[in-house]
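A.B. asks: Coordinates for the following, if possible.
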Amino acid sequence: MKLINSDGQNTVLELNESSVTYKDDTYDIIIHDGDISQAGHIATNNFVVKPDHVETLIERFSNRKGNVDNYQGFTGFMLIKNEQKLTVLTGWKTIEDFNAWVNSEAFQNSHVKKENRVKEKGSEHLEAMPVRENYTVEA
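C.D. replies: Sure, this is the predicted structure:
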């Protein structure tokens, strides 16, 4: 899949059975719910995790509530790992579907409050703030 960001830069997301190639690195697929390959828009959150906290965060994602799975236009969720790097990918039919999720109360409660807390106090789990990226999928 060719992914293009708002600046026109592109990268490739190549899905394999138990791994993906993303940004020229190979990642293990830890969780894959739904079918991200059906997305027209992919949003990513890229984390660099402190070495002793990788398994803790994987466990948290494994026990996620799944609120996003019920939103219109959602196609899939994926957690991928390369050493200390974790990336969450969510697939959406359209960018409008993704924006509706971001503006929802469920998103605000689960993401914005955590993000503000990390900005204010830092994180016991992360090396730095997560980096969010949005991509249009080119067929």
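A.B. asks: rest of the way, CA atoms for contacts and neighbours
C.D. replies: Fine.
A.B. asks: can you give me the helices for this structure?
C.D. replies: Taking DSSP state H as the test, the helices found in the chain are 54-62, 95-102, 105-107, 113-121.
A.B. asks: Skip the chain neighbours and tell me the closest residue to residue 28.
C.D. replies: residue 19 (4.4 Å; CA to CA, 6 or more residues apart in numbering).
A.B. asks: Roughly how far does that neighbour sit from residue 39?
C.D. replies: Per CA to CA, to the nearest Å, residue 19 is found 18 Å from residue 39.
A.B. asks: To check against the first, give me the structure of this:
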Amino acid sequence: MSIIKINAITVPPEAGDELAKRFAARAGAVDDQDGFEGFELLQPTDGRDTWLVVTRWRDEEAFQAWVASPAFAHGHQGADAPAPHGGPVSTHSELWSYQVALSSGSRAS
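C.D. replies: This is a model prediction of the structure:
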């Protein structure tokens, strides 16, 4: 089954739009990577300051190959540049790793 990698990024409230803009600017950059299955950027709606970057991969080897690739380095270039308001776009991040233990298909309503 697939593995899931979640980058939990702490984002100051004034920097959320900039974070979303930066991800939109590189949308699709990972799509052709071998073993890549999907991506979502999740914005909190409950007052939290942690955004989640969720990616799905065929296996750990596919994820590690992407991290070691020039495409990864290029996509993350300038990630630590300040936001237009002068402060940081993020103040902390950590990578969480999961494997799919159980999955259910989506249902049309």
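A.B. asks: Send over the TM-score of the superposed chains.
C.D. replies: Superposed pair, TM-score by TM-score structural alignment, normalised by the length of the second structure: 0.73. Supporting alignment: 94 aligned residues with a CA RMSD of 2.1 Å.
A.B. asks: re earlier: could you look over the helices of the first structure and pick the most buried one?
C.D. replies: Most buried of those by mean neighbour count (mean count of other CA atoms under 10 Å) is helix 95-102; its value is a mean of 16.
A.B. asks: Surely the residue nearest to residue 28 of the first structure is in contact with residue 25?
C.D. replies: No: using CA atoms under 8 Å, residue 19 of the first structure is not in contact with residue 25; the gap is 10.2 Å.
A.B. asks: ok, the two, which is more surrounded?
C.D. replies: Taking neighbours as other CA atoms under 10 Å, residue 19 of the first structure and residue 25 compare with residue 19 leading, 16 against 9.
A.B. asks: which residues sit in contact with the corresponding residue of the first structure for residue 100 of the second structure?
C.D. replies: If you follow residue 100 of the second structure across to the first structure using TM-score structural alignment, you land on residue 137. Listed by CA atoms under 8 Å, 6 or more residues apart in numbering, the contact set of residue 137 of the first structure reads 1-4, 39-42.
A.B. asks: which residue sits closest to the residue nearest to the spatial centre of the first structure in space, ignoring its chain neighbours?
C.D. replies: By CA atoms, centre = their mean, the first structure has its centre lying nearest to residue 88, at 2.3 Å. Leaving out its chain neighbours, the residue that sits closest to residue 88 of the first structure by CA to CA, 6+ apart is residue 79, at 4.6 Å.
A.B. asks: what do you get for residue 128 of the first structure?
C.D. replies: Counting by CA to CA, 6+ apart, the residue nearest residue 128 of the first structure is residue 48, at 6.6 Å.
A.B. asks: Just give me the match in the second structure for that neighbour.
C.D. replies: In the second structure, the residue paired with residue 48 of the first structure is residue 10, using TM-score structural alignment.
A.B. asks: The residue nearest to residue 128 of the first structure - how many residues pack around it?
C.D. replies: 19.
A.B. asks: Look up how far residue 77 of the first structure lies from it.
C.D. replies: For residue 48 of the first structure, the distance to residue 77 of the first structure equals 19 Å [CA to CA].
A.B. asks: The aligned residue in the second structure for residue 125 of the first structure - how many residues pack around it?
C.D. replies: Taking TM-score structural alignment, residue 125 of the first structure has residue 89 as its aligned residue in the second structure. Neighbourhood size, residue 89 of the second structure [other CA under 10 Å]: 25.
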